[in-house]
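Chemist: no sequence for this one, just the structure:
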């Protein structure tokens, strides 16, 4: 067994504080990205119905409506477009689909002729890239 010199918690001094600081910075970046995405959607004719819609299945970042179209939006913030575009996993897609079903059941007035899942990518320079109908869940 390797003996560590850091004490009983097995972590180097200050690592908890660094982890907390990284978490706080990531949270702040996420909020900034969500607000940038909301502004972009509003500028493009969308009405935001809910921000951070929570269900027992998880959270949907934004629910937006334009005309007879309802979009469940996932916001991703990464340094580059490529990194942001690759970060939505199949597990997340299933979670989003289940959360969308729960939200539609809770808000029957939201039902529209068309519903889809969009992804809004916010990159380091602050630009927003909208991927409409980004995925179709298997139901």
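Modeler: Structure's in. What do you need? Not measured: the values here are computed from a predicted model.

Chemist: can we go C-alpha only for contacts and neighbour counts from here?
Modeler: Fine.

Chemist: wait, residue 134 sits on residue 119?
Modeler: Yes - in terms of CA atoms under 8 Å, residue 134 counts as a neighbour of residue 119; the distance is 6.1 Å.

Chemist: let's bring in a second model and compare:
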């Protein structure tokens, strides 16, 4: 039977190989970013925090600072930097608001939106205050 209406949907949930590879690359990049943050004295509070507004890759704390970190892995650090779009920033800000509502004990902390750029054979680049909630 050919694909189309009435065709069995048994394999409809199988992800394309490129999507699986991208997912694995993302997980690896997030692990590298988390290790980097830990080495810099941050404590990881959450990873891959999902909300209807968007997802936060990493929520990290250092003293009274709460960092919402977007991790981008690309072939170069420059490509990674350009991958954090304004639309995505707004989704992260919305997700951060949800995170803060569900974790009121952190409401008085200083908040910052960072980006962690990951590229092959390069150290991660941590962009402090890559964007802010007022933009």
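Modeler: Nice, I can see it. Everything numeric here is computed off the predicted structure, so don't read it as measured data.

Chemist: more neighbours, residue 134 and residue 119 of structure 1?
Modeler: More neighbours surround residue 119 than the other of residue 134 of structure 1 and residue 119, with 24 against 16 (other CA atoms under 10 Å).

Chemist: what's residue 101 of structure 1 aligned with over in structure 2?
Modeler: When structure 2 is aligned by TM-score structural alignment, residue 101 of structure 1 is paired with residue 97.

Chemist: how many residues are close by that match?
Modeler: By other CA under 10 Å, neighbour count at residue 97 of structure 2 equals 16.

Chemist: which helix or strand contains it?
Modeler: helix 86-102 (DSSP states H and E).

Chemist: what is the neighbour count of the alignment partner in structure 1 of residue 64 of structure 2?
Modeler: In structure 1, residue 64 of structure 2 lines up with residue 68, judged by TM-score structural alignment. Neighbour count for residue 68 of structure 1, taken as other CA under 10 Å: 11.

Chemist: please apply the same query to residue 8 of structure 1.
Modeler: 7.

Chemist: and what of residue 41 of structure 1?
Modeler: Residue 41 of structure 1: 20 neighbours (other CA under 10 Å).

Chemist: assign the nearest residue to residue 94 of structure 2 once chain neighbours are set aside to helix, strand or coil.
Modeler: In space, not counting the residues next to it along the chain, residue 94 of structure 2 is nearest to residue 53; the distance is 5.5 Å by CA to CA, 6 or more residues apart in numbering. At residue 53 of structure 2 the chain is in coil, as set by DSSP: H, G, I helix; E, B strand; the rest coil.

Chemist: quick one on the thing from earlier: who touches the match of residue 64 of structure 2 in this structure?
Modeler: Applying CA atoms under 8 Å, 6 or more residues apart in numbering to residue 68 of structure 1 gives the contacts 112-114.
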